[in-house]
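Participant: Provided below for reference: sequence and predicted model.
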Amino acid sequence: MTVAAILSGKGHETITARSDALLSEICETLAKHKIGAVVVCNGDNQIEGIISERDIVRVIGTQGPSALQLPVSGIMTKNVVTATEENNINEVMARMTQGRFRHMPVVKDGKLTGVISIGDVVKFKIAQVELEAEQMRSYITMA
């Protein structure tokens, strides 16, 4: 199975921000949309970075509450690991686990087309295992 299968169920909606947004604005966006990360894009929907709850906690932990007035450009992860819709789910899960991150933007032709989380991947894998188990039960019952 591929990333496209996850996005077909979840959708391609993405929440983005500009690199000049203040960290406080990113916090409001995360809370409003109940998400764990925001992809930072330029006007052409090309990825410039990603900022997660973890990033925010780290900077506030080291710099204090005044960090909320900093632009996201100085805090975000700039070397973003991305996926394409053609990537295998097992490969994506391994990359997320190895890199110790929970959100992966999906790109096509260099532009953001979606975001998947480790939760999306796990949910899809569980559904896949349950379907296979049900098919096995049906096969055994029919034999």
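Facilitator: Received, thanks.

Participant: Going by C-alpha atoms from here, please, whenever you check contacts or count neighbours.
Facilitator: Fine.

Participant: Quick check: closest non-adjacent residue to the most centrally placed residue in the chain.
Facilitator: Nearest residue to the geometric centre of the chain (C-alpha atoms, centre = their mean): residue 103, 2.6 Å. The shortest distance from residue 103 to any non-neighbouring residue, by C-alpha to C-alpha, 6 or more residues apart in numbering, is to residue 117 (4.4 Å).

Participant: quick one: the residue nearest to the centre of the chain and residue 120 touch, right?
Facilitator: No: between residue 103 and residue 120 there is no contact, the gap being 9.4 Å when judged by C-alpha atoms under 8 Å.

Participant: ok, back up a step: OK, contacts around the residue nearest to the centre of the chain?
Facilitator: When contacts are counted by C-alpha atoms under 8 Å, 6 or more residues apart in numbering, residue 103 is found next to 36, 37, 96, 115, 116, 117, 118.

Participant: Out of these, which sit inside helices?
Facilitator: 96, 118 (DSSP state H).

Participant: Same list (the contacts of residue 103) but as a markdown table, adding neighbour count.
Facilitator: Shown next, in a markdown table, are the contacts of residue 103 (neighbours: other C-alpha atoms under 10 Å):
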| residue | neighbour count |
| --- | --- |
| 36 | 16 |
| 37 | 24 |
| 96 | 19 |
| 115 | 25 |
| 116 | 22 |
| 117 | 19 |
| 118 | 16 |
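
Participant: putting a second one here so we can go through both:
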Amino acid sequence: MYVETILKDKGHNVVSIPADATLKQAADLLGEKRIGAIVVADKNGLAGILSERDIVRAVSKFGKDALGKPVSETMTRNVITCAPSDTVDHLMGVMTGGRFRHVPVLDKGEMIGLVSIGDVVKYKIAETEMEAEQLKIYIATG
């Protein structure tokens, strides 16, 4: 199974915010959209990614003053991305190894989606269930 399979079902919508937005604005958008990470975009495209964890770290470090700081001070700049042709198994390994939960999907340098670890787990479970069902059929008819 490939990342493009996830995007076909999930869609290609990516919620983004400018780097000069405040952490409060980002937190409000995360809450409103009920998501765990937001892409930080600039005129060149992907500038970074901001997760709930990033906001928690900033609040821990700066207290309530963190919410007035620009997203650019807290976001992850070196974003790991994937391609639609990457396998879900590969992506799961990358996410688990890097201990992050969201990966932007790039196709020829253009961002076409965002995949979460929840998306990956959902598809791995579906794949495992399908394989189990095929084994049952094989055993029953074998």
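Facilitator: Sure, I can see it. Please read these numbers as outputs of a predicted model, since none were measured by experiment.

Participant: before we move on, back to that, so who does the residue nearest to residue 103 of the first structure touch?
Facilitator: 102, 103, 104.

Participant: Adding distance to residue 44 of the first structure and secondary structure, write those residues out as TSV.
Facilitator: Shown next, in TSV, are the contacts of residue 117 of the first structure (distance: C-alpha to C-alpha, whole Å; DSSP: H, G, I helix; E, B strand; the rest coil):
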residue	distance to residue 44 of the first structure	secondary structure
102	25	coil
103	21	strand
104	19	strand
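
Participant: is it possible to export those to JSON lines including distance to residue 62 of the first structure?
Facilitator: Output for the contacts of residue 117 of the first structure, formatted as JSON lines (distance: C-alpha to C-alpha, whole Å):
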{"residue": "102", "distance to residue 62 of the first structure": "22"}
{"residue": "103", "distance to residue 62 of the first structure": "23"}
{"residue": "104", "distance to residue 62 of the first structure": "26"}
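
Participant: of these, which stay in contact in the second structure?
Facilitator: Comparing these with the second structure on both residues aligned by TM-score structural alignment, their matches' C-alpha atoms under 8 Å, the contacts found in both are 102, 103, 104.

Participant: Quick check: the last one touching residue 119?
Facilitator: It refers to residue 104 of the first structure. No: assessed by C-alpha under 8 Å, residue 104 of the first structure is found out of contact with residue 119, at 11.1 Å.

Participant: ok, these two, which is more surrounded?
Facilitator: Shown here are residue 104 of the first structure and residue 119; by other C-alpha atoms under 10 Å, residue 104 has more neighbours (23 against 11).

Participant: And the more buried one, how close does it get to residue 143 of the first structure?
Facilitator: When distance is defined by C-alpha to C-alpha, to the nearest Å, residue 104 of the first structure is 43 Å away from residue 143 of the first structure.

Participant: ok, now residue 113 of the first structure?
Facilitator: Using C-alpha to C-alpha, one gets 45 Å for the distance from residue 113 of the first structure to residue 143 of the first structure.

Participant: quick one, which of the two is more surrounded?
Facilitator: Neighbours were counted for residue 113 of the first structure and for residue 143 using other C-alpha under 10 Å; residue 113 has more, 19 against 5.

Participant: so where do the strands sit in the second structure?
Facilitator: Under the criterion DSSP state E, the second structure contains strands at 16-18, 37-42, 45-51, 102-107, 110-116.

Participant: Dump those to CSV, plus distance to residue 9 of the second structure.
Facilitator: Shown next, in CSV, are these (distance: least, C-alpha to C-alpha, whole Å):
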stretch, distance to residue 9 of the second structure
strand 16-18, 20
strand 37-42, 19
strand 45-51, 23
strand 102-107, 14
strand 110-116, 11
